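>>> following is a predicted model, sequence given first.
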Amino acid sequence: MRRAIAAFGRNDLRTVGRDSLLISLLLGPFMYAALMWLVPAITAYAARQWNFDLVPYHSAIVSAFCVMGPPILLGAVLALQLLDERDQRTMTVLRVTPVPHAVYPAYRAIVTGVLAAVMVVASLAVSRMLSGEELAMSVPVAVVAGLMAPIVGFLMASVGRNKVEGLAVMRVIGLALFTIPFIPFFFLDEPWQFAFGLLPPYWPLRAFWSAMDGGAYWPYLAVGSGYNALLCLMLLKILSRRLA
């Protein structure tokens, strides 16, 4: 089993290394983070020009690009790899090996989730919008946000039948994840916000907003980690059957 996982890792490195699209997707979160360097200047300009205080919205801006950006882009990488391997019938080949059928997509989910969590923390650090204490509080938020990557990847790979369809699905999912979960932040009070809890991004985003406001964010992390992990397992089973 260890040799099989090591072989999967070597194959991933070769695949990403020769695909410029995958490389650009991996670099995307840090480009998003670099955009955050402009936020203080934009905030000062808005206050001077229109007398509008942008500071209360900083946590929403940062969370959109640095908390949700890495999981969405890495989920897209996961989906494109799975769709490419579906075309190459990789899963069919693995069925004649001693490796259990679900090990390969599970390996993909774990690697992608861990990498997404690391990139969330790295993006927040690069953004320079958080203090050291706030960055430390964002680590558990990043873990829950990291679960979004396999959810997005498995969903895209389940709906799309090839890489072209996968890219189309990625645009729809990306747009939905960058808009709908932020409706509670701007328009709804807390009792009504929980209606959006069915959407996986709600929990890491709500935890991040609470952490930045100095509120209790552990309840959102606890519920979000369990809910998103359950969705990962459900989508893993669905995808395993479709890749067979």
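Cool, got the structure. Values in this document were obtained by computation on a predicted structure and should not be read as measured data.

>>> every contact and neighbour count from this point should use C-alpha atoms.
Will do.

>>> mind jotting down where the strands sit in the protein?
Counting by DSSP state E, the chain has no strands at all.

>>> what's the separation between the most centrally placed residue in the chain and residue 101?
The centroid of the chain falls nearest to residue 71 when counting by CA atoms, centre = their mean (1.4 Å). As for residue 71, its distance to residue 101 is 25 Å (criterion: CA to CA, to the nearest Å).

>>> before we move on, what about residue 182?
For residue 182, the distance to residue 101 - CA to CA - is 38 Å.

>>> what of residue 218?
35 Å.

>>> all helices of the chain, in order?
Secondary structure of the chain, counting by DSSP state H: helices at 2-17, 20-35, 39-50, 58-62, 69-87, 90-94, 103-127, 132-146, 148-159, 163-179, 183-187, 190-193, 202-212, 218-243.

>>> alright, now check it against this:
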Amino acid sequence: MNRLRAAVALEWQVEWRYRIPAVALGLTAVWTLVLLAVPGPLARGAGPVILTIDTATFGSFFIAALVLFERGEGALAALTVSPLRFGEYLGAKVGVLTGLSVVSAVPVALAAGVNLVAALLGVVLLAVLFLTVSFALVVRRPSLTAFLTVAPLPLAPLIAAPLAHLTGVADHLLLFLVPTTAAAAVIQGRFDPLALGYLLATTAVAIWFARGRFTHEPVGAESRARPRGTRWRPRGWLAALVGIDRRTSVRSALLLVVLAGPLLLAIALRLGYPPLAAYLQERFSVDLVPYQPILLAALLVLHVPLITGMVGALLVLDDIDDRTLLVLRVSPVTARRYLVYRMATVAAAALLMLVVVVPVSGLAPSFDLPALVLAAAQAPLITLATAAVARNKVEGLAWLKVLGLVPTGIAPAMWWLPDAAQWPLQLFPHFWTVDALWRPSPLGLLVGIILTAIVAALLTRRTLRRFDSL
């Protein structure tokens, strides 16, 4: 018990140092304010969805980043000769991160008007399973990007099934074959002993699986993915950077995952939006049609650049950890060219995906290319802002969570706040992206371009100074 208490205390100190509790507090505040601002019936429908896909899964990527950081610092190697047992080590991590999810769930559940006890029980069940699965997946992964290439395979069904159940897009007993659906039903206030037993058994299997992977390879003997050896030949700096990314299989796989995610979301919106609108109208008397512009802005136009910017940030942090950036600084590539390349690739990827997914979703009444170009220009800002301040991947994930609050919340805020109260939002480039989407005007588009350029220039200067200090 003393070992477990000490492990929990140390885990809390580490997470506090990297401001993970502060990030949880910020996300909780945003979701609570959003639920308080929307109509009551809509809040009651959205509350269980938020608790399931955001609050309960909050720590899934953080536990992966923490394990990788401890491996890099040699803490996992020291663990093999310490008296701390595996169950205590995993329990400390899962316990602290689950506690953050539970604390975050309280105001969200109250704002949504759902049963508090049922919501907290469901969040605990979901959080423990998601954290354990993420731990098992990351143990033998060499990097965070490698983890992100495999994580969607088991995690996506664990999220998609309860999401389909909660939104009414699909309502079939087969959904309960995915164990997380039972926990989502608990959040709604519905208890099925058989389904809950299945969920607990699945969690026990996940813990056993995590223990086996950790015990057989505790330190992570897998080497980092490296470009396959090729004979060196003279070429330009741009071709060299493209070649590095192309030959690094982990990055190629991550790119495929990133490209597939928004496209699958757009297809899901195309197929699932009509039954979802009918379900909300029938059960909660909520007409979803007036809120279609919010869904378009928040789920696609602002979300796609956020995702590509996050990937760019993780690649930069990978290059810092691998010492690749130190080599590039003294090569003909230079840090400035490297940064320009990263900014250009994430912006181009964001624009390419937006041009495809917005028409596929069926939410856009017309194709507004200038607004999509301005939206794509926000992706490098996410990469730059993270690279400018994050010292490692744990801090990077925490900062990315914070940065995600702006594109997540700005569209609902612009929709429900009166015009007189929106002036603080105009300081963010994302405001002008949504403005160009909802109220197209040359002046608004010009302001958005100028503001984006100013923010990018300031962040670039800060990031280059940080690169010079490495």
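Nice, I can see it. Predicted, not measured: the structure shown is a model, and the values here were computed from it.

>>> just give the TM-score of the two.
The TM-score (TM-score structural alignment, normalised by the length of the first structure) is 0.86; 233 aligned residues with a CA RMSD of 2.2 Å.

>>> highest mean neighbour count out of the helices of the first structure?
helix 148-159 (a mean of 28; mean count of other CA atoms under 10 Å).

>>> can you tell me which residues contact the aligned residue in the second structure for the residue nearest to the centre of the first structure?
Counting by TM-score structural alignment, residue 71 of the first structure lines up with residue 305 in the second structure. Contact analysis of residue 305 of the second structure by CA atoms under 8 Å, 6 or more residues apart in numbering lists 346, 347, 350, 351, 375, 376, 377, 378, 379.

>>> just residue 42 of the first structure next, same as before
Going by CA under 8 Å, 6+ apart, the list of residues near residue 42 of the first structure is empty.

>>> one more pass at 10 Å, please.
Residue 42 of the first structure makes contacts with 36, 48, 54, as judged by CA atoms under 10 Å, 6 or more residues apart in numbering.

>>> how close does the alignment partner in the second structure of it get to residue 41 of the second structure?
The equivalent of residue 42 of the first structure in the second structure is residue 276 (alignment by TM-score structural alignment). Per CA to CA, residue 276 of the second structure is found 14 Å from residue 41 of the second structure.

>>> quick one: residue 107 of the second structure and residue 125 of the second structure, what's the gap?
18 Å.

>>> again with residue 248 of the second structure
With CA to CA as the criterion, residue 248 of the second structure and residue 125 of the second structure are 37 Å apart.

>>> over to residue 364 of the second structure?
37 Å.

>>> residue 287 of the second structure -> the first structure?
By TM-score structural alignment, residue 287 of the second structure lines up with residue 53.

>>> so what's the residue count around its match?
13 (other CA atoms under 10 Å).

>>> show the contacting residues for the residue lying closest to it once chain neighbours are set aside.
Spatial nearest neighbour of residue 53 of the first structure, chain neighbours left out: residue 47 (5.6 Å); criterion: CA to CA, 6 or more residues apart in numbering. Contact analysis of residue 47 of the first structure by CA under 10 Å, 6+ apart lists 41, 53, 54, 55.

>>> neighbour count for residue 107 and residue 125 of the second structure, which is higher?
residue 125 (22 against 18).

>>> find the nearest non-adjacent residue to the more buried one, please.
residue 183 (6.3 Å).

>>> what helix or strand is that neighbour on?
helix 180-187 (DSSP states H and E).

>>> ok, then the element right after that helix?
helix 193-216.

>>> map residue 86 of the second structure across to the first structure for me.
Looks like residue 86 of the second structure stays unaligned there (TM-score structural alignment).

>>> need the contact list for the residue lying closest to the match of residue 71 of the first structure once chain neighbours are set aside.
Among residues not flanking residue 305 of the second structure along the chain, residue 379 sits closest, at 4.4 Å (CA to CA, 6+ apart). For residue 379 of the second structure, the residues meeting the contact criterion (CA under 10 Å, 6+ apart) are 302-313, 343-351.

>>> I'd like the contacts of residue 47 of the first structure as CSV, with distance to residue 165 of the first structure appended.
Shown next, in CSV, are the contacts of residue 47 of the first structure (distance: CA to CA, whole Å):
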residue, distance to residue 165 of the first structure
41, 39
53, 42
54, 38
55, 39
